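J.: based on what follows, work out the 3D shape:
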Amino acid sequence: MSVSLPGSLVSTEWLAAHLDHQNLVILDGSFKLPGATPIASEDFASRHIPGARFFDIDTIADHETLLPHMLPSADAFERYAGDLGISNDSVVVVYDTPGLMSAGRVWWTLRTFGHDTVAILDGGLKKWLAEERAVTHEVVAPASARFHATFDPTAVRSKAQVLDNLGSRAEQVIDARSAGRFTAEEKEARPGLRSGHIPGSLNLPFNALTDPQSGELLPVEDIRKAFETAGLDLSKPVIASCGSGVTAAALVFGLHLLGKEDVAVYDGAWTEWGQPGEAPVDIGPDKRGDGR
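T.: Below you'll find the model as predicted:
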């Protein structure tokens, strides 16, 4: 029996009722910052939603750059997706452990390579466990599938494009890092990076879109208010950034729920921009967005 998605966000109740559908692929896209232990793949090996496959953000990436988990080529993604048993006919549900830290990155990656039948599990594994739903440590290798990728270049921005945007201000830049990292009150976790933010950018920490207790997404109107309070003009195009291109996609997903699609991710993010060099950096509250 096949299943269709009810929308871009699915409930734990919906997923529990459809676990056995043949065209459903469940992906655990959990991610942790460097140095955190146990690592995400070890967490997956100890417990995950039955039938889930682990989408390793660091493995499914471009390995010809020193920047972490940059998008792979379309050819490489076809192989990665096929190895996970994802075909163009698959219905994909993505989750992560806290609710919306890295699931958005997996959701965005699939859409960037042309797969729109993908949703995020509301509340992630956190809510699933709180409801005492079944988990397993059994890892079953999926049957390989054939996936054809169609890359969407409008979904991604490069450093050169963000530099050009400093002059044109054609697109708003919004940063998903914590307020302390944005204002340089906190140091970056990755060594050697400068602190601060892209000049003119706004700040909305990605976890401002979720309930801190359940991990669920806030109501749509509360999400809208969060973006507007941060200073974002929802009528204009957006570039989302963060530390390394992961949590920026959470903001992309939040804007998607508002019906806004003219949003791209700066994939190199602060890991690229914050390196010593010519890219300008601001510190303290941003004058356009007051650092909120």
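J.: hey, let's count contacts and neighbours off CA atoms from now on
T.: OK.
J.: now do the strands in the stretch 51-200 of the chain.
T.: Under the criterion DSSP state E, counting those that start in this stretch, strands of the stretch 51-200 of the chain are mapped to 53-54, 91-95, 118-121, 156-157, 172-175.
J.: dump the ones you listed into a markdown table; add distance to Thr271 and mean neighbour count as well.
T.: Shown next, in a markdown table, are those (distance: least, CA to CA, whole Å; neighbours: other CA atoms under 10 Å):
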| stretch | distance to Thr271 | mean neighbour count |
| --- | --- | --- |
| strand 53-54 | 24 | 20 |
| strand 91-95 | 24 | 25 |
| strand 118-121 | 26 | 25 |
| strand 156-157 | 14 | 18 |
| strand 172-175 | 13 | 25 |
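J.: between those strands, which one is nearest to Leu19?
T.: Of all these, it is strand 91-95 that lies closest to Leu19, at 10.3 Å by CA to CA.
J.: tell me how far the closest one lies from the chain's centre.
T.: 13 Å (CA atoms, centre = their mean, to the nearest Å).
J.: now for it, which elements pack on it?
T.: On a contact count with 3 or more CA pairs under 8 Å, 6 or more residues apart in numbering; DSSP states H and E, strand 91-95 meets strand 24-28, helix 103-112, strand 118-121.
J.: the last one packs against which elements?
T.: Packing partners of strand 118-121 (3+ CA pairs under 8 Å, 6+ apart): strand 9-10, strand 91-95, helix 103-112.
J.: returning to that earlier point: closest to Arg47 out of the helices and strands packed on strand 91-95?
T.: That would be strand 24-28 among those, by CA to CA, at 10.5 Å.
J.: next, the second sequence, to be compared with the first:
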Amino acid sequence: MSDGLNSTVSTQWLADHLSAPDVRVVDGTYYLPNENKNARQLYEEQHIENAVFFDIDDICDEGNPLPHMIPSDIKFASRVRKLGLGDGNRIIVYDQRGLFSAARIWWMFKLFGHKDVAVLDGGLPKWLEENRPVDDNKVYPGERHFTPRFNSFLVRDKGQMLKNLDTRKEQIIDARAAGRFTGETPEPRETLRSGHIPGSLSLPFTELQNDKGVLKSSQELRVIFEKAGVDYSKPIVTSCGSGVTAAVLSLGLELTGHKNISLYDGSWTEWGQEGETPVDIGT
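T.: A predicted model of the protein is given here:
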């Protein structure tokens, strides 16, 4: 990261820099449809001072039948500009769970070429636990120019994933719960098959953090990845249910020093549909 901004920042760092003119704070919360929670409404009830709300179901390719797929660079730039997020900003993303969807927004900014972006470690729960201030004030951001520089190396599509079944050049790590990976637990989206992409490794994203959404140390993360079978000499593709928690694995890998990480945007919501994609069951 340029200007010394790491992939994550602590609550103390944000408290110390909250009034800095170049720092922008983003609530990037997303709840699954079956959770019956309204992320935007909860944001409006309480958020970190001057935080704007980033809706992954709005800043997406709405013409794609898959949920919250990446938008065009023009749409991304237009939407984040209106949120006051742009060139020269240090962008700090948090979510209301601790760490679930904030990493997806972190990855999206990197995908579109913005390097000064970090995730707030522990998110809003840690911020509140430390009695740091929140408010319900409406935020009126001034527009900020954003120059998109799309980095295709950070994302994979189904065609590339199918080709990789033959080449095995890239390792695939699946962030879903172990039961969904093995096929023992049904998918929350009823139309999808159960199982996993052949040759992929299972590493539920929750294993990278404690029960409060705080990431484990980089040394601990490295051990966790290697125990899951990750070969650090090979490129890695992260995957999950719909491209959200895969980014938690991408974040963890970056914190351990891995330099060649991409994310399968369609993830299991695409791969698990009936069609030409092969599926494995079990471990």
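J.: wait, which of the helices and strands packed on strand 118-121 of structure 1 is closest to His69 of structure 1?
T.: Using CA to CA, these put helix 103-112 closest to His69 of structure 1, at 10.3 Å.
J.: ok, back up a step: now the helices and strands packed on strand 91-95 of structure 1 in CSV, with distance to Pro50 of structure 1?
T.: Formatted as CSV, these follow (distance: least, CA to CA, whole Å):
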stretch, distance to Pro50 of structure 1
strand 24-28, 9
helix 103-112, 17
strand 118-121, 14
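J.: compare the ones you listed and report which one is nearest to Gly245 of structure 1.
T.: With respect to Gly245 of structure 1, and counting by CA to CA, the nearest of these is helix 103-112 at 7.7 Å.
J.: contacts for the closest one, please.
T.: 28-30, 55, 57, 71, 94-96, 116, 118-120, 150-153, 155, 245-250, 252-253 (CA atoms under 8 Å, 6 or more residues apart in numbering).
J.: test my guess that Ala179 of structure 1 contacts Leu202.
T.: No - Ala179 of structure 1 is not in contact with Leu202 according to CA atoms under 8 Å; the separation is 10.1 Å.
J.: out of the helices and strands packed on strand 118-121 of structure 1, flag the one nearest Ile283 of structure 1.
T.: Smallest distance to Ile283 of structure 1 across those (CA to CA): 26.6 Å, for helix 103-112.
J.: what's the angle from the closest one to strand 91-95?
T.: Helix 103-112 of structure 1 runs at 150 degrees relative to strand 91-95, counting by axes from the mean of the first three to the mean of the last three CA atoms, to 10 degrees.
J.: skipping adjacent residues, who's closest to the equivalent of Ser262 of structure 2 over in structure 1 in space?
T.: Mapped onto structure 1 by TM-score structural alignment, Ser262 of structure 2 lines up with Ala264. In space, and not counting its chain neighbours, Ala264 of structure 1 is closest to Ala155: 4.4 Å by CA to CA, 6 or more residues apart in numbering.
J.: mind checking how far that neighbour is from Arg105 of structure 1?
T.: Counting by CA to CA, to the nearest Å, the separation of Ala155 of structure 1 from Arg105 of structure 1 is 12 Å.
J.: of the two, which one has the most company?
T.: A count of neighbours by other CA atoms under 10 Å puts Arg105 above the other of Ala155 of structure 1 and Arg105, at 26 against 20.
J.: redo the helices and strands packed on strand 118-121 of structure 1 as TSV? Include distance to Val220 of structure 1.
T.: Output for these, formatted as TSV (distance: least, CA to CA, whole Å):
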stretch	distance to Val220 of structure 1
strand 9-10	12
strand 91-95	19
helix 103-112	16
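J.: quick one: which of these is nearest Ser144 of structure 1?
T.: Shortest distance between Ser144 of structure 1 and these, using CA to CA, is found for strand 91-95: 15.1 Å.
J.: just checking, Thr247 of structure 1 touches Leu33?
T.: No - here Thr247 of structure 1 lies out of contact with Leu33, judged by CA under 8 Å, at a distance of 11.3 Å.
J.: okay, these two: which has more neighbours?
T.: Between Thr247 of structure 1 and Leu33, Thr247 has the larger neighbour count (other CA under 10 Å), namely 26 against 12.
J.: what does that one align to in structure 2?
T.: In structure 2, Thr247 of structure 1 lines up with Thr245, judged by TM-score structural alignment.
J.: tell me the contacts of its match?
T.: Phe100, Ser101, Ala103, Arg104, Ala175, Arg176, Phe205, Ser239.
J.: which one (most neighbours) among those?
T.: Within the contacts of Thr245 of structure 2, Ser239 tops the neighbour count with 33 neighbours, counted by other CA under 10 Å.
J.: look up how far Glu190 of structure 2 lies from it.
T.: Applying CA to CA to Ser239 of structure 2 and Glu190 of structure 2 gives a distance of 19 Å.
J.: count of residues packed around whatever residue of structure 2 lines up with Ala279 of structure 1?
T.: Structural alignment (TM-score structural alignment) places Ala279 of structure 1 against Thr277 in structure 2. Number of residues near Thr277 of structure 2 (other CA under 10 Å) recorded here: 15.
J.: residues touching Gly274 of structure 1, list them.
T.: Leu193, Arg194, Ser195, Gly196, Val281.
J.: show me which of those are buried.
T.: Using 16 or more other CA atoms under 10 Å as the burial test, the contacts of Gly274 of structure 1 include Leu193, Arg194, Ser195, Gly196 as buried.
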